[in-house]
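>>> All I have is the shape, not the residue letters:
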């Protein structure tokens, strides 16, 4: 057998799949921009993008240009970033905590963001210096800090074993979420008018209608940073799925790496939630679905979840804008309607395979 016959191709099959990811993402973004109450041709979208990016000067209807550039395109990009960030957070938490039900909202980040947003818009916290997104971000990070401190204090001397640490974080997250949810309800009941309460409740279920290019400039770096850190630590995530002892035996600094990964994913989640509100099931369902397709190795799982989360969120946003004529539903409603049955099927299939 010749060396040419035995040599591996320059681009193996996995890398070919990775090169297809940008194509799939571009198609999803085009679909999210084109589909709505008014369907816009793809060539019109490309002309508008060329006009704004390179001053191409193509003749385009002003209304179509405004819908594309000021509304749909920025909305689709933020949706993709949010899906990527939440899916990656789910992958990391499920690996580190060794809990298949762990998701980005496990640590009370969503509840804290909700309290921060309500405090700014209803209670007037910050005296106008904070925006809704700024208040949500501050609340998310406050909740995360409280959960970390509570989990640390819950262990014996803050030095519990792996399972003890995982259980402490889960219980601390549940306690934190309930506390901040109660604070949110109290602030709304005490200070909000009927119109304010309606707007806040819509935001709490996930809302992409208010995102603009300023949000894109924040969402893209957050999503890319989360993806880069997950890929850099993909072997550590593989080791953590077998426990901290396994990770330590491979020379991984367990405490610093675990703390850095959890803090990074909490920060990414806080950024996303501060822009679009609470969106459930993405970080829970996407990692499980991708494990059935690409396996449990994080070399493949991390990029697969990043892409699948982005496509899933774009698709959910399209459905939320088109399901009811003349009305946009909260995107969290769509993700829950899709995610709950999908999770049930995944759990049933997983039970049959074990």
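Perfect, thanks for sending it. Computed from a prediction, not measured in an experiment: that's the story for all the values here.

>>> C-alpha from now on. contacts and neighbour counts both.
OK.

>>> So for the chain, the centremost residue is which one?
With distances taken as Cα atoms, centre = their mean, residue 86 lies nearest the centre of the chain, 2.0 Å away.

>>> That residue contacts residue 285, doesn't it?
No. Counting by Cα atoms under 8 Å, residue 86 sits too far from residue 285 to count as a contact (10.4 Å).

>>> residue contacts, the residue nearest to residue 86 when sequence neighbours are not counted?
Excluding the flanking residues, the one nearest residue 86 by Cα to Cα, 6 or more residues apart in numbering is residue 283, at 4.9 Å. Residues near residue 283 by Cα atoms under 8 Å, 6 or more residues apart in numbering: 86, 87, 88, 89, 90, 91, 103, 104.

>>> Second structure follows, compare the two:
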């Protein structure tokens, strides 16, 4: 994180980065001598620090959501986009940006719109996937893919019908993901949501482990699989909506990080969840550095970087002889 903050059009030494950071902390500010310029302080504290922290929050959140969804469907090819959560959040956020929907919520309108879109899309997928009152994993996967495609088409239609041409570019940039709008005021809600969601899932790590053994085994061990799946669907919709509202739609993070972590630490969610959050945070921070610097002074959407990494990873994962947990869900 320190190195990421130092990189940019104006290079700044790591020592200066932390001296500026400590100067804004009440107890430490008395011991730090301000020997930097106002411009350096503005660049570090107002622009780069919140951007890097937002990247860490987004990366950790998407990775944790990926862990939950992969356990939900028992398939390591699953990610937040699979259940239509990201596509639904994109529809809600696009309506807010272009048409001012949910303006009654003020600065939280974007987050609320994205969450509502994510939740409604996940609920729709959930109902489509039910067979005889129970969720079918295969139908869940197929319904998620179909609903995602429909919602992305709806987002495109909204963009073309938008009366504000000047806002269309920002929406298109946002759809591919960006941390450019990071501000300190925007960090609180996503940070609390990701921390709370991760803690809740950590408390449920035993149930997540049991879910990997299959629905019948989980039921035999006393897990109410239908209720737990509903719980995971709502939680993943909430986290995805909050994250997409602040960063746009960033793909493949929830697919790659959990799988890489399972190769390193095994399938025990007590280890998978925190390590996935850590690796996801690191990955997004450096993907954003590349997005800022590759075509500097121009900036590209971070989703392009993650897709360039995630696409080949997905193909490799798909071509492996086995890509599911416990031999099911292929």
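Thanks, I have it. Not measured: the values here are computed from a predicted model.

>>> before we move on, back to that, next, format the contacts of residue 283 of the first structure as JSON lines and append distance to residue 4 of the first structure.
JSON lines is the format used below for those (distance: Cα to Cα, whole Å):
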{"residue": "86", "distance to residue 4 of the first structure": "44"}
{"residue": "87", "distance to residue 4 of the first structure": "41"}
{"residue": "88", "distance to residue 4 of the first structure": "39"}
{"residue": "89", "distance to residue 4 of the first structure": "43"}
{"residue": "90", "distance to residue 4 of the first structure": "43"}
{"residue": "91", "distance to residue 4 of the first structure": "39"}
{"residue": "103", "distance to residue 4 of the first structure": "47"}
{"residue": "104", "distance to residue 4 of the first structure": "48"}
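
>>> Which contacts among those does the second structure share?
Mapping those onto the second structure (both residues aligned by TM-score structural alignment, their matches' Cα atoms under 8 Å) leaves 86, 87, 88, 89, 90, 91, 103, 104 still in contact.

>>> Strands of the second structure, start to end?
For the second structure, applying DSSP state E gives strands covering 130-131, 134-135.

>>> between those, which one is nearest to residue 208 of the second structure?
The closest of the strands of the second structure to residue 208 of the second structure is strand 134-135. By Cα to Cα, the value is 16.6 Å.

>>> What lies in contact with that closest one?
Counting by Cα under 8 Å, 6+ apart, 126, 129, 226 sit against strand 134-135 of the second structure.

>>> The counterpart of residue 124 of the first structure in the second structure and residue 164 of the second structure: what is the separation?
For residue 124 of the first structure, the aligned position in the second structure is occupied by residue 100, per TM-score structural alignment. The gap separating residue 100 of the second structure from residue 164 of the second structure is 11 Å, by Cα to Cα, to the nearest Å.

>>> corresponding residue for the residue nearest to residue 86 of the first structure in the second structure?
For residue 283 of the first structure, the residue aligned by TM-score structural alignment is residue 254.

>>> For the stretch 101-250 of the first structure, just list every one of the helices.
109-121, 132-154, 162-191, 194-204, 213-232, 234-240, 244-249 (DSSP state H, counting those that start in this stretch).

>>> okay, those helices, which one's buried deepest?
helix 109-121 (a mean of 29; mean count of other Cα atoms under 10 Å).

>>> by how many degrees do it and helix 194-204 diverge?
150 degrees (axes from the mean of the first three to the mean of the last three Cα atoms, to 10 degrees).

>>> Done for today, thanks.
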